[in-house]
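**Student:** Task: produce atomic coordinates for the following.
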Amino acid sequence: MKHAPLPVTPQQWLHQMFTSQAATEGGVVRRKVSDVERLVGRDAFLQVMRNRGFRVVENAGHFVVFCNAEPLHLRL
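**Tutor:** The predicted structure is shown next:
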């Protein structure tokens, strides 16, 4: 019989995200909106991103997080 994995706390989940190679190098991280809402909460997640100065774009059920404080330039 398989057991469900132990749930992670919101703090653990955010720690895993922020310690990823892409995040530590100022790159881009993508997370499913449904995962964010289930594990951390949308408002709390966006507040943490604001506190860090990161930009977040939501599209097609994903959050794309730019793990730096550089300005975004959208090219259409």
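**Student:** can we go C-alpha only for contacts and neighbour counts from here?
**Tutor:** Will do.
**Student:** Give me the contacts around the helix or strand where residue 34 lies.
**Tutor:** Here residue 34 sits within helix 33-39, counting by DSSP states H and E. If you take C-alpha atoms under 8 Å, 6 or more residues apart in numbering as the criterion, helix 33-39 is touched by 8-10, 13, 42, 45, 61-63.
**Student:** likewise stretch 53-60?
**Tutor:** 46, 49, 63-69, 72.
**Student:** same thing but at 10 Å, please
**Tutor:** 26, 28-33, 46-50, 62-72 (C-alpha atoms under 10 Å, 6 or more residues apart in numbering).
**Student:** Sequence B follows; please return its structure for comparison with A:
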Amino acid sequence: MSDLPRVVTPDRWFVQMFSARSVAEGGIIRRKVGDVERLIGRDRFLYEVRRRGFRAIENAGQFVIFCNRQPVHVLD
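**Tutor:** You can find the predicted model right below:
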């Protein structure tokens, strides 16, 4: 049986997402855009990312969140 509740609230979803080891280590995490929009909403998601001083990009149906305050450079 899973430890997840049947209904995941937005606040609980954020706690789970930002509790990942990669976040604590200043790494990256990714989430499907469709899941974020369905469960949380784009505006709330981006607000929570910015509130933490992180950056996010969107590509191919994924949000990639850089869990640090370092600059992000797109290389062609």
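**Student:** circling back to that earlier point, average gap between the helix or strand just after the helix holding residue 34 of the first structure and the second structure?
**Tutor:** As assigned by DSSP H and E, the chain's next helix or strand after helix 33-39 of the first structure is helix 42-52. Here the mean offset of helix 42-52 of the first structure against the second structure after fitting is 0.6 Å, by mean C-alpha distance after the TM-score superposition for the first structure.
**Student:** From the contact counts, what lies against helix 42-52 of the first structure?
**Tutor:** Helix 42-52 of the first structure is packed against helix 10-18, helix 33-39, strand 55-59, strand 62-66, with contacts defined by 3 or more C-alpha pairs under 10 Å, 6 or more residues apart in numbering; DSSP states H and E.
**Student:** The next helix or strand after the first one vs the second structure, average offset?
**Tutor:** Sequence order places helix 21-24 as the next helix or strand after helix 10-18 of the first structure, per DSSP H and E. For helix 21-24 of the first structure, the mean distance to aligned residues of the second structure following superposition is 0.8 Å (mean C-alpha distance after the TM-score superposition for the first structure).
**Student:** For helix 21-24 of the first structure, name the packing helices and strands.
**Tutor:** helix 10-18, strand 28-32, strand 62-66.
**Student:** which one of these is the most hemmed in?
**Tutor:** strand 62-66 (a mean of 19; mean count of other C-alpha atoms under 10 Å).
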